[in-house]
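Novice: Here is my input, please return the structure:
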Amino acid sequence: MSATAQSTEEHGAASQLAAMPEDWTRALAVVAHPDDLEYGAAAAVAEWTAQGKDVTYLLATRGEAGIDTMEPAEAARVREAEQRASAAVVGVSEVEFLDHRDGVLEEGPALRRDIAAVIRRHRPELVLTINHHDTWGAGPGSPWNTPDHRALGRSVLDAVGDAGNRWIFSDQMEKDGVLPWGGVRWVAVAASPAVTHAVPVGEEAARKGLASLLEHRSYIEALTDEDPEEYARSIVYGGLDMYGRQNGGRRSVAFELHAR
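Specialist: Reported below is the predicted structural model:
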C-alpha cells in the first residue's frame, strides 16, 4: 500500500480532530496485506502498546501478489516474515493470517465469517481497519483505492456486527467453542478520506512507526527507486505532520471512528 498517507488535507482541514477513546484494553487490527498498518497507523499502535494495551494483528492475505519481481510463494514467505518483524517493533507479538488470495479479496460472507471468528476469539473493544472508501483522498481526482482494501474494510465493519449475533455463523460456536462477542465499542478506519479522531504521537512512537515500515524492505525496494529510509521517513513523518495540523500541532495518527 503506497498511497495511504494522502488521505485528507482538503477534508475539514480547519477543524480540530476529536481525541480517540482511551478507555479500552484490547484491540484487533484487521487489514488486507503486510505493510497496510505501517503506512501510518503503526505509530499509534506503538503509543497504545507502550501504555500496556494489548493489540493483535490479523491479515487477510500474505501479500503474495505484491512484488512483481518475486514469485508469489516466495513473496508470501518474505512478506510474512517482514510483517512479524514489523509488528514486534511496535510491541505486537501476535500476528495471524487468514490466507485469502492477495489481489482478489471478495467482500461477502466468506471473508466476514473468518474475521468474525477471530473477533469472537480475541474479544476486542476496539477494531482497527484500513480505508474502505473508493479513493484515498476527499478531493476530485484523488487516487483510486484498491479492490482488496475496499472489500476488506467493508467486510470488517460487517463482521463486527456478525460477531455479536449468535444466529450468524453459529457453527463456529459448536466447532470452535467460541461465544458471540458484542463488546466491540468502536471501529477505527486508518487512512480514511474522512478522518474524525486523532491519536497524538510522541517521538519514541514516531521512531518506532518509521522503523516498523522499514522492516518491509523487500517490498519498499521493489516499489520505489528512492532510498528506503528517505522513502519511509517521508511517508510516516509526512502523515504524522499532516494530521498534526488538525490536532493542535502535535504529530498524530488520524482515524475515521465508528461507534458501535
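Novice: Could you use CA atoms for every contact and neighbour count after this?
Specialist: Will do.
Novice: now the strands for the stretch 151-260 of the chain?
Specialist: 186-190, 197-200, 252-259 (DSSP state E, counting those that start in this stretch).
Novice: Minimum distance to V118: which of these has it?
Specialist: Distances from V118 to each of the strands of the stretch 151-260 of the chain were compared using CA to CA; the shortest belongs to strand 186-190, at 14.9 Å.
Novice: what packs against the closest one?
Specialist: Strand 186-190 sits against strand 126-130, strand 252-259, with contacts defined as 3 or more CA pairs under 8 Å, 6 or more residues apart in numbering; DSSP states H and E.
Novice: List of residues touching that strand?
Specialist: Identification of contacts with strand 186-190 by CA atoms under 8 Å, 6 or more residues apart in numbering yields 40-41, 125-132, 153, 157, 254-260.
Novice: Show me which of those residues are buried.
Specialist: Applying a neighbour-count criterion of 16 or more other CA atoms under 10 Å, the buried members of the contacts of strand 186-190 are 40-41, 125-132, 153, 157, 254-257.
Novice: Pick out the most distant pair among these.
Specialist: Taking CA to CA, the two most distant members of these are G40 and E125; they sit 21.1 Å apart.
Novice: Now do the closest residue in space to T25 that isn't next to it in sequence against M173, distance only.
Specialist: Closest residue to T25 in three dimensions, ignoring its sequence neighbours and counting by CA to CA, 6 or more residues apart in numbering: K53, at 4.9 Å. Here the distance between K53 and M173 works out to 27 Å (CA to CA, to the nearest Å).
Novice: Let me know the outermost residue of the chain.
Specialist: Computed with CA atoms, centre = their mean, the residue of the chain farthest from its C-alpha average is E174, at 30.2 Å.
Novice: Buried by neighbour count: which residues of stretch 155-168 qualify?
Specialist: Within stretch 155-168, the residues that count as buried by 16+ other CA under 10 Å are S155, V156, L157, D158, A159, V160, G161, D162, A163, G164, N165, I168.
Novice: Where helices are concerned, which of these count?
Specialist: For these, membership in helices holds for S155, V156, L157, D158, A159, V160, G161, D162, A163, with DSSP state H as the criterion.
Novice: wait, which of the strands of the stretch 151-260 of the chain is closest to A29?
Specialist: Distances from A29 to each of those were compared using CA to CA; the shortest belongs to strand 186-190, at 9.1 Å.
Novice: List the buried residues in the closest one.
Specialist: Judged by neighbour count (16+ other CA under 10 Å), strand 186-190 contains these buried residues: W186, V187, A188, V189, A190.
Novice: quick one: stretch 165-178 to chain centroid distance?
Specialist: Averaged C-alpha coordinates place stretch 165-178 at 26 Å from its chain's average position (CA atoms, centre = their mean, to the nearest Å).
Novice: Here is the second sequence; please produce its structure so I can put it next to the first one:
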Amino acid sequence: MTEQLRPMPTDWRRALAVVAHPDDLEYGCAAAVAAWTDGGREVAYLLATRGEAGIDTLEPERCAPLREQEQRASAAVVGVSRVEFLDHRDGVIEYGLDLRRDIAAAIRRHRPELLVTLNHRDTWGGVAWNTPDHRAVGRATLDAAADAGNRWIFPELTEQGLAPWSGVRWVAVAGSATPTHAVDATVGLERSVRSLLAHRTYLEVLTDQDPEEYCRTFLTGHVEASAERFGGRPAVTFELFAR
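Specialist: Alright, predicted model coming up:
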C-alpha cells in the first residue's frame, strides 16, 4: 500500500525560499507558493546566483540581468514581490562558511517560520546526478536554519544589526525522492505554468518544443504523478524537516 503524503503545515505566516538559480522554484514548486500567497502568507525568494552561466549563447554579463528580470516577473505571477540575489557565481557555488553566513543573514532579515529549498542530495532519485550548485545551496540552507538562531555563530551578523532568529520551525525540500508532505496544486497549477513560462529566454534555448506546451506538460505531469499519494489531488511534494 502506497504511503500517503501529509498536508503541509498551515500555521505559519512567513516563508523564505532559498535556491541556487532563476527557474529552480518554478520547476514544480510555484503552485504551492501560489496557494500560500492566496492564503495571505508572505513568501520571499533568495537566489544564490543570477543564473549567468545557464545559457551557452549568452555571455554571463548579458545573461545575468535578463535572468534576474525574468525571475522577478516569474515570482510576481505567484504573489511574491521580495526577490533577493546573493551574487555567488553560477555553476561554481561552494558549500562553506560564506554561503552559510549569507543564508543565515537572510533568515535573520526575513524571519521565516518555513524555509523552502531544493533537493540537496547527490542524485534525483538515483536516476540523474544533481548539480553541485543545488547540493551546496540545499545543504547550506538546512544548516543555516540553525546558524541563524545562534548568536555565537557568525557574531558579525549581530554587530551588523541582524539579531538571531530561532523561529524557523520547518525546512521543506522540494524535488526530494522521499517526500513526506504535499500541497494541493489544483488552484495554483495554471499560475505555476505562467510562472515557469516567464523564464522564456532560458526556455527557448532549453527546448525546441513550444514553450507553453513544454511548461504545461512538465508541470502537469509532475503534480499528477503525486496524486495517488494525496487523495487523488494533484500535488507539489516536499520532504519536511521539523526543527
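Novice: Do you know the score for how well these two fit?
Specialist: The TM-score (TM-score structural alignment, normalised by the length of structure 2) is 0.98; 243 aligned residues with a CA RMSD of 0.9 Å.
Novice: what stretch of structure 1 does the longest helix seen in structure 2 fall on?
Specialist: What stands out as the longest helix in structure 2, according to DSSP H, is helix 60-77. Aligned using TM-score structural alignment, helix 60-77 of structure 2 spans residues 72-89 in structure 1.
Novice: ok, average deviation of that stretch from structure 2?
Specialist: Taking mean CA distance after the TM-score superposition for structure 1, the mean distance separating stretch 72-89 of structure 1 from the aligned residues in structure 2 is 0.4 Å.
Novice: which residues of the stretch 1-150 of structure 1 fall in strands?
Specialist: Defined through DSSP E, counting those that start in this stretch, the strands belonging to the stretch 1-150 of structure 1, from first to last, are 18-19, 26-31, 54-59, 95-97, 126-130.
Novice: got those strands as JSON lines, with distance to G103 of structure 1 columns?
Specialist: Output for these, formatted as JSON lines (distance: least, CA to CA, whole Å):
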{"stretch": "strand 18-19", "distance to G103 of structure 1": "34"}
{"stretch": "strand 26-31", "distance to G103 of structure 1": "13"}
{"stretch": "strand 54-59", "distance to G103 of structure 1": "13"}
{"stretch": "strand 95-97", "distance to G103 of structure 1": "15"}
{"stretch": "strand 126-130", "distance to G103 of structure 1": "15"}
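Novice: Go through the ones you listed and pick out the most buried.
Specialist: Relative to the other members of the strands of the stretch 1-150 of structure 1, strand 126-130 carries the highest mean neighbour count by mean count of other CA atoms under 10 Å, namely a mean of 27.
Novice: mean per-residue distance, it to structure 2?
Specialist: Once the two models are superposed, strand 126-130 of structure 1 sits on average 0.3 Å from its counterpart in structure 2 (mean CA distance after the TM-score superposition for structure 1).
Novice: Not counting that strand itself, show me its contacts.
Specialist: Everything outside strand 126-130 of structure 1 that qualifies as a contact, by CA under 8 Å, 6+ apart, is 24, 26-32, 36-37, 149, 152-153, 156, 184-192.
Novice: Pull out the buried positions in the match of helix 60-77 of structure 2.
Specialist: Residues of stretch 72-89 of structure 1 classed as buried: 72, 75-76, 78-80, 82-89 (neighbour count, 16+ other CA under 10 Å).
Novice: Quick one: map D133 of structure 2 onto structure 1.
Specialist: In structure 1, the residue paired with D133 of structure 2 according to TM-score structural alignment is D148.
Novice: contacting residues for its match?
Specialist: D148 of structure 1 makes contact with A32, D102, G103, V104, L105, E106, according to CA under 8 Å, 6+ apart.
Novice: related to what we said a few turns ago, what would the helices and strands packed on strand 186-190 of structure 1 look like in JSON lines with distance to A116 of structure 1?
Specialist: Supplementary listing: these in JSON lines, determined by distance: least, CA to CA, whole Å:
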{"stretch": "strand 126-130", "distance to A116 of structure 1": "11"}
{"stretch": "strand 252-259", "distance to A116 of structure 1": "17"}
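Novice: ok, back up a step: could you tell me how far the longest helix of structure 2 lies from the centre of the chain?
Specialist: Computed by CA atoms, centre = their mean, the chain-centroid distance of helix 60-77 of structure 2 equals 15 Å.
Novice: Other residues contacting it?
Specialist: Under the contact criterion CA under 8 Å, 6+ apart, helix 60-77 of structure 2 has outside partners 22-23, 26, 45, 50-55, 81, 83, 191-192, 194-202.
Novice: among these, which ones are buried?
Specialist: Judged by neighbour count, with 16+ other CA under 10 Å as the criterion, the buried members of the contacts of helix 60-77 of structure 2 are 22-23, 26, 45, 50-55, 81, 83, 191-192, 194-200, 202.
Novice: Out of the buried residues of stretch 155-168 of structure 1, which comes closest to R113 of structure 1?
Specialist: Within the buried residues of stretch 155-168 of structure 1, proximity to R113 of structure 1 (CA to CA) peaks at A159, which comes in at 7.0 Å.
Novice: picking that back up, okay, the match of D133 of structure 2 and D68 of structure 1: tell me how far apart.
Specialist: D148 of structure 1 sits 17 Å away from D68 of structure 1 when distances are taken as CA to CA.
Novice: Out of the buried residues of stretch 72-89 of structure 1, which comes closest to E47 of structure 1?
Specialist: When the buried residues of stretch 72-89 of structure 1 are compared for distance to E47 of structure 1 (CA to CA), V89 wins out at 11.7 Å.
Novice: quick one on the thing from earlier: can you redo the contacts of D148 of structure 1 as CSV with neighbour count?
Specialist: Conversion of the contacts of D148 of structure 1 to CSV gives the following (neighbours: other CA atoms under 10 Å):
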residue, neighbour count
A32, 29
D102, 18
G103, 17
V104, 12
L105, 18
E106, 17
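Novice: which of these map to contacts in structure 2?
Specialist: The subset of the contacts of D148 of structure 1 whose aligned counterparts are also in contact in structure 2, taking both residues aligned by TM-score structural alignment, their matches' CA atoms under 8 Å, comprises A32, D102, G103, V104, L105, E106.
Novice: The first one and W48 of structure 1: what is the separation?
Specialist: Put plainly, it is A32 of structure 1. In this view, A32 of structure 1 and W48 of structure 1 are 21 Å apart by CA to CA.
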